[in-house]
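>>> sequence and predicted structure below; questions after.
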Amino acid sequence: MKKKILFVVSSADVIGPKHRRTGNLLTEVAHPYEAFKKQGYDIDIYSVKGGEAPIDMVELDDPTNIAFLNDDGAQKFKNTQSIESVTVDGYDAVFVPGGLAPVVDMPENQTVQKILSSMYDKGGVVSAVCHGPVALINVKLKDGSYLVDGKSVTGFSIAEEENYAKEDVPFELETALKSRGAKYSRVDPWQAYSIQDGRLVTGQNPASASGVAEKVIGILEA
């Protein structure tokens, strides 16, 4: 049977006191999407509110981004279903891309938490990249423990946020992950870095999106 991947994406298009425009970062969507599609996986995209999910930083010098925009993935982004209708049964993995958008509507979202905890508890793969791991901060498993507690994870670093969106975000992702007991690690700003701890895969920044997808594929094909 084909493997099935669930993308959970943000519906937010502004963030912070200055109302900075944002969305789901195209690179962090397109590269994993194309990797999963090349592997022959089925991919469904659900957003927090449903409808058209916002995309940020449309970099057209990247052939993978261009391919995605000309592919069925872009159409799926225009017509997402709400996460309120998601059941994780039948999916093998969930992926949360970054961009600043998920910082707005995911950390406190109980439906997002339920999707991620249910996927992990049933033996599936949970993955996220860049700011996407904000979705993991408050996720608790059926035993009451935080999903990230004691696990090796990464995500957008304080050093990276300093020169990117420090004034726009309400908290530092690196600090929040550590506060939940995560074994957070990072590399130099903007360098590719993705890590796997069992069935949990995280990436630090946009350059890490492909690495996250490759690790998810590695788990599913093992």
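Done, it's in.
>>> contacts, neighbours, all on C-alpha from now
Will do.
>>> show me what contacts residue 15?
Residues in contact with residue 15 (Cα atoms under 8 Å, 6 or more residues apart in numbering) are 21, 22, 100, 101, 104, 168, 169.
>>> does the first one touch residue 100 like I think?
Right, residue 21. No - using Cα atoms under 8 Å as the test, residue 21 is too far from residue 100 to be in contact (9.0 Å).
>>> alright, now check it against this:
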Amino acid sequence: MNEVRTLRSIVEEGLDNYAGVFVPGGQAPVVDLMQDPDMGEVLRHFHERSKPTAFLCHGPIAVAAAMPHAREFRAALIAGVPAKAAEWAKDWQYAGYRMTVFSNSEEKVVEDYILHAKLYFNVVDALQTAGGKVITTATDFEPHVVEDRELITGQNPRSDRALAGKFVAALERSLAMA
């Protein structure tokens, strides 16, 4: 942790040196990463090369950063104008991908009993507005992982082991083809 690097420094170093990307959950993907231009550059690079990308819990919302207008997309979501958000998401690289993310009902539990605060928007709704095919479990906090092409998503923290297994397998396949 003493040699923390910025995404910009990694982009400048060259992304071809990396086999995959992993984004954990928490609030950072919802607040910062989903609108970070460097994250967008990383995701576009990996998407274009079909390199494995894995996201856990709230992490999948970070794929919004790949949009050319990610900041505007997020602002429209916060303003409560999903039609405008959908316009900003036009031609999104991950439209049509199957994915999962922390469900709306899981979010409500965390908002009501842990954070005692609400997010500006639901991540499920945001990804669906952008064109993602979001699949969540009927049972809250049950492990659930969805893999579609290079994108591997885990719904909640309990999905960590299954996600790690699929991510490692995808990295091994990708490296074997290199």
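Alright, I've got the coordinates. Here the structure is a predicted model, which means the values were calculated and not measured.
>>> hmm, back to that, okay, residue 21 and residue 100 of the first structure: which has more neighbours?
For residue 21 of the first structure versus residue 100, neighbours defined as other Cα atoms under 10 Å are more numerous around residue 100 (28 against 14).
>>> which one in the second structure is aligned with the more buried one?
Alignment note: residue 100 of the first structure maps to residue 27 in the second structure; criterion TM-score structural alignment.
>>> so that match touches residue 58, yeah?
Yes - Residue 27 of the second structure is within contact range of residue 58, at 7.0 Å (criterion: Cα under 8 Å).
>>> tell me the secondary structure for residue 118 of the second structure?
Using DSSP: H, G, I helix; E, B strand; the rest coil, the three-state assignment for residue 118 of the second structure comes out as coil.
>>> map it across to the first structure for me.
Residue 118 of the second structure maps onto residue 168 of the first structure when the alignment is built from TM-score structural alignment.
>>> burial of its match, as a residue count?
Counted with other Cα under 10 Å, residues neighbouring residue 168 of the first structure total 17.
>>> try residue 164 of the first structure
For residue 164 of the first structure, the number of neighbouring residues by other Cα under 10 Å comes to 11.
>>> one more: residue 84 of the second structure?
The criterion is other Cα under 10 Å. On that basis, residue 84 of the second structure has 16 neighbouring residues.
>>> does it touch residue 76 like I think?
Yes - taking contact to mean Cα under 8 Å, the distance of 6.0 Å between residue 84 of the second structure and residue 76 places them in contact.
>>> contacts only, for the residue nearest the centre of the first structure.
When the first structure is reduced to its mean C-alpha position, the closest residue under Cα atoms, centre = their mean turns out to be residue 96, at 2.0 Å. By Cα under 8 Å, 6+ apart, the residues touching residue 96 of the first structure are 7, 8, 9, 127, 128, 129, 132, 133, 135.
>>> quick one: it from residue 149 of the first structure, how far?
19 Å (Cα to Cα, to the nearest Å).
>>> then residue 190 of the first structure?
Using Cα to Cα, one obtains 25 Å as the distance from residue 190 of the first structure to residue 149 of the first structure.
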